[in-house]
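Visitor: sequence? don't have it. structure:
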């Protein structure tokens, strides 16, 4: 994963004239300098913070800090390194105030049957959110680099990062994902290379214990794109059509389904099937959906019928994790606010 946004990737050196204009207060020149890096900086903020909304705030704050402090950039290192220093430190400040993001599996054991009462949203909890990955496919990057960009925002990886202290999280991302050296990271984080190497070793150990050996990108590359669309569309059709047999046929025996911000989650095909039948298939009005992508994985945007509104309204972004040609995990991020980040409509007729 070390070449996702590799420090060795081509980065045009900022022209002295551009820097001079920035130092003279030219905001347009500053925007021109940072524009090629904003996409990857935003992804870095999401990996650090586990929330698109937090990433938006962090990047805005970091760029403001960079604008105000550009006089300290002397041009001896790369602009990219300097911006990552500011952005990483901004994220670490936010982490101190807000703590880590979680998923329902972090709260306790799964439920073995559909929870119909008491499964109310926990709004005081900082939940991990989905990431709109469309921008990661843009630009001149090679297919391999785009592949690794998607790998670096996969749900399992980002969820594992949330279990790391802030400094370990930053070191792992800067070294393994972004390709900075231990010496560079030590300077960025105002620490020693010994501390960087120690934090990196601990971070790698924790992440290895929590991330499956095969990434979703590795799994998806083994499956024809048309077959992936067939699996995802089959799941959405089965749920919307109330076809429990068709749904079960697509699931692994140990499938899980979680729905942040609801705390209850389900593990195993029996429990998942019971929930699917008891709640979305029989107790909810009609569904419509759009196929999309999130965290480098196939996803479905579900819309639930609202008779008062006379339309189907945004309900959840459900991210699918595949194992072979079956669905091993369903993570449904409930809330219309997620649809804005994906550029999806708030309602369907």
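Guide: Received the coordinates, thanks. Values in this document were obtained by computation on a predicted structure and should not be read as measured data.
Visitor: CA only for contacts and neighbour counts going forward, please
Guide: OK.
Visitor: all helices for the stretch 51-200 of the chain, in order.
Guide: Assigned by DSSP state H, counting those that start in this stretch, the stretch 51-200 of the chain shows helices spanning 52-69, 79-98, 143-151, 155-161, 166-172, 182-188, 193-210.
Visitor: and the third one, what does it pack onto?
Guide: To tie it back to what came earlier, the one meant is helix 143-151. helix 216-221 (3 or more CA pairs under 8 Å, 6 or more residues apart in numbering; DSSP states H and E).
Visitor: again with the second one
Guide: Other helices and strands packing on helix 79-98, by 3+ CA pairs under 8 Å, 6+ apart, are helix 38-49, helix 52-69, helix 166-172.
Visitor: list the buried residues for the first one?
Guide: Of the residues in helix 38-49, those scored as buried under the neighbour-count criterion (16 or more other CA atoms under 10 Å) are 38, 40-49.
Visitor: and it with helix 143-151, angle?
Guide: Between the axes of helix 38-49 and helix 143-151, defined by axes from the mean of the first three to the mean of the last three CA atoms, to 10 degrees, the angle is 30 degrees.
Visitor: again with the second one
Guide: Here helix 52-69 points in a direction 110 degrees away from that of helix 143-151 (the same axes, to 10 degrees).
Visitor: who wins for proximity to residue 299 among the helices and strands packed on helix 79-98?
Guide: With CA to CA as the criterion, residue 299 lies closest to helix 52-69 of the helices and strands packed on helix 79-98, at 16.3 Å.
Visitor: and for the closest one, what's in contact with it?
Guide: 30, 41-43, 45-46, 49, 83, 86-87, 90-91, 94, 129-131, 341 (CA atoms under 8 Å, 6 or more residues apart in numbering).
Visitor: and residue 149, how many residues sit next to it?
Guide: Using other CA atoms under 10 Å, the number of residues around residue 149 comes to 26.
Visitor: any idea how far residue 43 is from it?
Guide: 9 Å (CA to CA, to the nearest Å).
Visitor: adding another structure so you can compare the two:
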């Protein structure tokens, strides 16, 4: 069976992106970087639109979620917000809090001083674990141990909304466990329909798992970009070869959970194309479409370009122009100067197609 594949940081770095944060663009180079992270309290995932954030290496928790952490109360006056725990109280100020997305966030280290809690930030999974009881500590440490056993960047799925091929819809990863006796890792997931189910990561027929952050990264990097269709690579292509289109969006397929790109044609027609995520989907996308004008990259006469658009070949085409028209050859012989497409043999002299015939 196929091992589960996760498309995360290594993929995003290949397209010039890191783990998505909320700091905005690089114009504010001196501004702090905000990275949203997951939060577990006593082993339970806090599922909320407001997420904890990591800022310059320090974790901050949304004040509005403190009612889910045992032992804390929040009092709001006209000019101040006061947080009270079993060890004391503190007013929010510039030294112990931040404002993020128009909401107050308190430093995790401040909560440690005020309340009867403990915790740990797991860097490999962008997840904050908080516990207030011995049982919560045991559950948290069990998950931390399991995260340490996950391969590659798989830990970054813990506590995140994810999408899986063959499992339509979104799912929250609410738990991860590792069994020493069988050396197996298991995710517990909560579907958008409210169904809890488990996924054995070491014995899964599911090809891919990708996060909401992955979709965000694809959109940030490609949405709105012009592209040119490569019909030799697109199965049952609805496009004219080298047709100029626009990348509009990405989504998880409602049919099978796979990753899809939405392409808009010049006439306004919109078409979803499935991306093969058993390989690097960025590389796959760049095989289906050129993201630089191919006619600029490979200057062509009107006659040659018309042939390329019609997926034909004509004499005096360069190899690159033949490639634009027909894609990769089945085989080639550099010594004799020919390439083969099926039963068609194409002969080149000085990188110009001189004649071709079919056997």
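Guide: In hand now; what should we look at? This structure is a prediction, so every number in the text was calculated from the model and none was measured.
Visitor: what's the TM-score here?
Guide: Here the TM-score for the pair of chains, by TM-score structural alignment, normalised by the length of the first structure, is 0.23; 142 aligned residues with a CA RMSD of 7.1 Å.
Visitor: and the buried residues of helix 38-49 of the first structure, which is closest to residue 304 of the first structure?
Guide: Nearest member of the buried residues of helix 38-49 of the first structure to residue 304 of the first structure, counting by CA to CA, is residue 46, at 27.9 Å.
Visitor: against residue 247 of the first structure, how distant is that closest one?
Guide: 32 Å.
Visitor: buried set for the helix of greatest length in the second structure?
Guide: Counting residues, the longest helix found in the second structure (DSSP state H) is helix 134-149. By 16+ other CA under 10 Å, the buried positions in helix 134-149 of the second structure come out as 136-137, 139-144, 146-147, 149.
Visitor: cool, stretch 27-39 of the first structure as well?
Guide: Quick answer for stretch 27-39 of the first structure (16+ other CA under 10 Å): 29-30, 33-34, 38.
Visitor: what segments of the second structure are helices?
Guide: 9-14, 108-114, 134-149, 212-222, 281-288, 294-297, 302-309, 319-326.
Visitor: does residue 229 of the second structure touch residue 286 like I think?
Guide: No. The pair residue 229 of the second structure / residue 286 is not scored as a contact, 9.8 Å apart, by CA atoms under 8 Å.
Visitor: look at these two and report which has more neighbours.
Guide: residue 229 (24 against 15).
Visitor: ok, the more buried one to residue 304 of the second structure distance?
Guide: For residue 229 of the second structure, the distance to residue 304 of the second structure - CA to CA - is 17 Å.
Visitor: and residue 141 of the second structure, by the same measure?
Guide: Separation of residue 141 of the second structure from residue 304 of the second structure (CA to CA): 65 Å.
Visitor: cool, and residue 326 of the second structure?
Guide: Distance from residue 326 of the second structure to residue 304 of the second structure, by CA to CA: 13 Å.
Visitor: and residue 346 of the second structure, what does it touch?
Guide: 338-340, 353-357.
Visitor: gap between the nearest residue to it once chain neighbours are set aside and residue 199 of the second structure?
Guide: Leaving out its chain neighbours, the residue that sits closest to residue 346 of the second structure by CA to CA, 6 or more residues apart in numbering is residue 356, at 4.3 Å. According to CA to CA, residue 356 of the second structure and residue 199 of the second structure sit 54 Å apart.
Visitor: check residue 189 of the second structure too.
Guide: 8 Å.
Visitor: between those two, which one's more packed in?
Guide: Neighbour count, other CA under 10 Å: between residue 189 of the second structure and residue 199, residue 189 has more, with 24 against 16.
Visitor: for the closest residue to the more buried one other than its chain neighbours, give its distance to residue 91 of the second structure.
Guide: Nearest non-adjacent residue to residue 189 of the second structure, counting by CA to CA, 6+ apart: residue 173, 4.5 Å away. Using CA to CA, residue 173 of the second structure is found at 34 Å from residue 91 of the second structure.
Visitor: between the two, which one's more packed in?
Guide: Using other CA under 10 Å, the more surrounded residue of residue 173 of the second structure and residue 91 is residue 173, with 22 against 15.
Visitor: thought that one was touching residue 163?
Guide: No. Residue 173 of the second structure lies out of contact with residue 163 (CA under 8 Å); the separation is 10.1 Å.
Visitor: how about the contacts made by residue 99 of the second structure?
Guide: With CA under 8 Å, 6+ apart, residue 99 of the second structure has these contacts: residue 105.
Visitor: next one: it from residue 114 of the second structure, what distance?
Guide: Counting by CA to CA, the gap from residue 99 of the second structure to residue 114 of the second structure is 20 Å.
Visitor: over to residue 220 of the second structure?
Guide: On the measure of CA to CA, residue 220 of the second structure and residue 114 of the second structure end up 39 Å apart.
Visitor: so which of the two has more stuff around it?
Guide: residue 114 (19 against 13).
Visitor: any idea how far residue 251 of the second structure is from residue 218 of the second structure?
Guide: 10 Å.
Visitor: brain fart, residue 325 of the second structure
Guide: On the measure of CA to CA, residue 325 of the second structure and residue 251 of the second structure end up 30 Å apart.
Visitor: confirm that residue 266 of the first structure sits in a strand.
Guide: Yes. Residue state for residue 266 of the first structure (DSSP: H, G, I helix; E, B strand; the rest coil) corresponds to a strand.
Visitor: residue 258 is in contact with that one, correct?
Guide: Yes. Proximity of residue 266 of the first structure to residue 258 meets the contact threshold set by CA under 8 Å, at 6.5 Å.
Visitor: neighbour count winner among those two?
Guide: In terms of neighbours (other CA under 10 Å), residue 266 is the more surrounded of residue 266 of the first structure and residue 258; the figures are 28 against 22.
Visitor: quick one: that one and residue 63 of the first structure, what's the gap?
Guide: 41 Å.
Visitor: kindly report the same for residue 46 of the first structure.
Guide: Applying CA to CA to residue 46 of the first structure and residue 63 of the first structure gives a distance of 15 Å.
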